[in-house]
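*Asks:* Sequence and computational prediction follow.
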Amino acid sequence: MKKILIVDDSPDFLDALSYILKKHYEVATAGGVEEAKEELLTSAFDVICSDYYMADGTGLNLLEFCKQEKISVPFILMSATREQHIVIEAKLHGAVFVEKTDSDLLSVIRENAD
């Protein structure tokens, strides 16, 4: 079973997304960048799905950490808003951007996990 790490500092969103994905994937969650780093140093994942804005950093900070640690898996960067600079930064760093409210959110996750 494929393993997904979901990173978001909104407990409600984190719980809802992990609940939906647990039907088809093994899911681990982290409430922020630092917690996600700990998970990534102790477990392997097939895809990382991270919020952009979090209290202790950004999803790009986490993506840079992955590159430094040579963790090479699909990275999905999510945000509640489609700010052009986030979309561009995601592409420049090799991540896939998706809005949290986009009806294709689950499809994007599945495409990158499978």
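*Replies:* All right, it came through fine.

*Asks:* drop to CA atoms for contacts and neighbour counts, all remaining ones
*Replies:* Will do.

*Asks:* Could you pull out the strands in the chain for me?
*Replies:* 3-7, 26-30, 47-51, 53-54, 57-58, 75-79, 96-99 (DSSP state E).

*Asks:* what's the residue closest to the geometric middle of this structure?
*Replies:* Cys49 (1.6 Å; C-alpha atoms, centre = their mean).

*Asks:* Contact partners for it?
*Replies:* By C-alpha atoms under 8 Å, 6 or more residues apart in numbering, Cys49 lies in contact with Ile4, Leu5, Ile6, Val7, Phe75, Ile76, Leu77, Met78, Ile109.

*Asks:* got another, please set it beside the one above:
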Amino acid sequence: MTGARILIVDDDELLCEMLASLFRMSGYEVTVAHDGEAGLTKLAAEGADLIVLDLVMPKMDGLRFLRILPERIAQPPRVIVASASATPEMDKKLGQAEIAAVVRKPVKPALLLATVAEALEKPTGG
């Protein structure tokens, strides 16, 4: 789904720049937010087809973002969680959220692009 809109929500500014460049070179439109609050604000204002979400961020972490998302957005976009946090407790919490995929940081660009393409092919909400 080239031309799809991707919202990157991650507090690592350098990583956001690198991911935004990767996605733009692959034909996607990209918006960036550096915490969950800013991500929800940008999503409400600009929309997105897919969110690439970090879990550990200031102000609002990724788990809280996932809980609030369906309350703020009637039909939330697909979400890919990209995180270095790989604990059993975190995996359990993620299993309770509606997400399209989880990728572990550091993620290889080819794997991330394939995961994004696959997630965009899935129906919204599953």
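*Replies:* Alright, I've got the coordinates. Owing to the predicted nature of the structure, the values given are computational and were not obtained by experimental measurement.

*Asks:* Can you give me the TM-score here?
*Replies:* Overlay of the two chains. TM-score (TM-score structural alignment, normalised by the length of the first structure): 0.89; 114 aligned residues with a C-alpha RMSD of 1.5 Å.

*Asks:* Please convert the contacts of Cys49 of the first structure to TSV, extending it with neighbour count and distance to Gln68 of the first structure.
*Replies:* Compiled in TSV, those are given as follows (neighbours: other C-alpha atoms under 10 Å; distance: C-alpha to C-alpha, whole Å):
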residue	neighbour count	distance to Gln68 of the first structure
Ile4	23	20
Leu5	23	18
Ile6	24	20
Val7	28	18
Phe75	26	14
Ile76	24	17
Leu77	28	18
Met78	27	21
Ile109	20	23
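
*Asks:* which of those residues does the second structure keep?
*Replies:* Retained contacts for the contacts of Cys49 of the first structure in the second structure, judged by both residues aligned by TM-score structural alignment, their matches' C-alpha atoms under 8 Å, are Ile4, Leu5, Ile6, Val7, Phe75, Ile76, Leu77, Met78.

*Asks:* Which one of the residues you listed is nearest to His24 of the first structure?
*Replies:* Ile4 (10.3 Å; C-alpha to C-alpha).

*Asks:* quick one: buried residues of stretch 23-36 of the second structure?
*Replies:* Using 16 or more other C-alpha atoms under 10 Å as the test for burial, stretch 23-36 of the second structure gives Phe23, Arg24, Tyr28, Glu29, Val30, Thr31, Val32, Ala33, His34, Asp35, Gly36.
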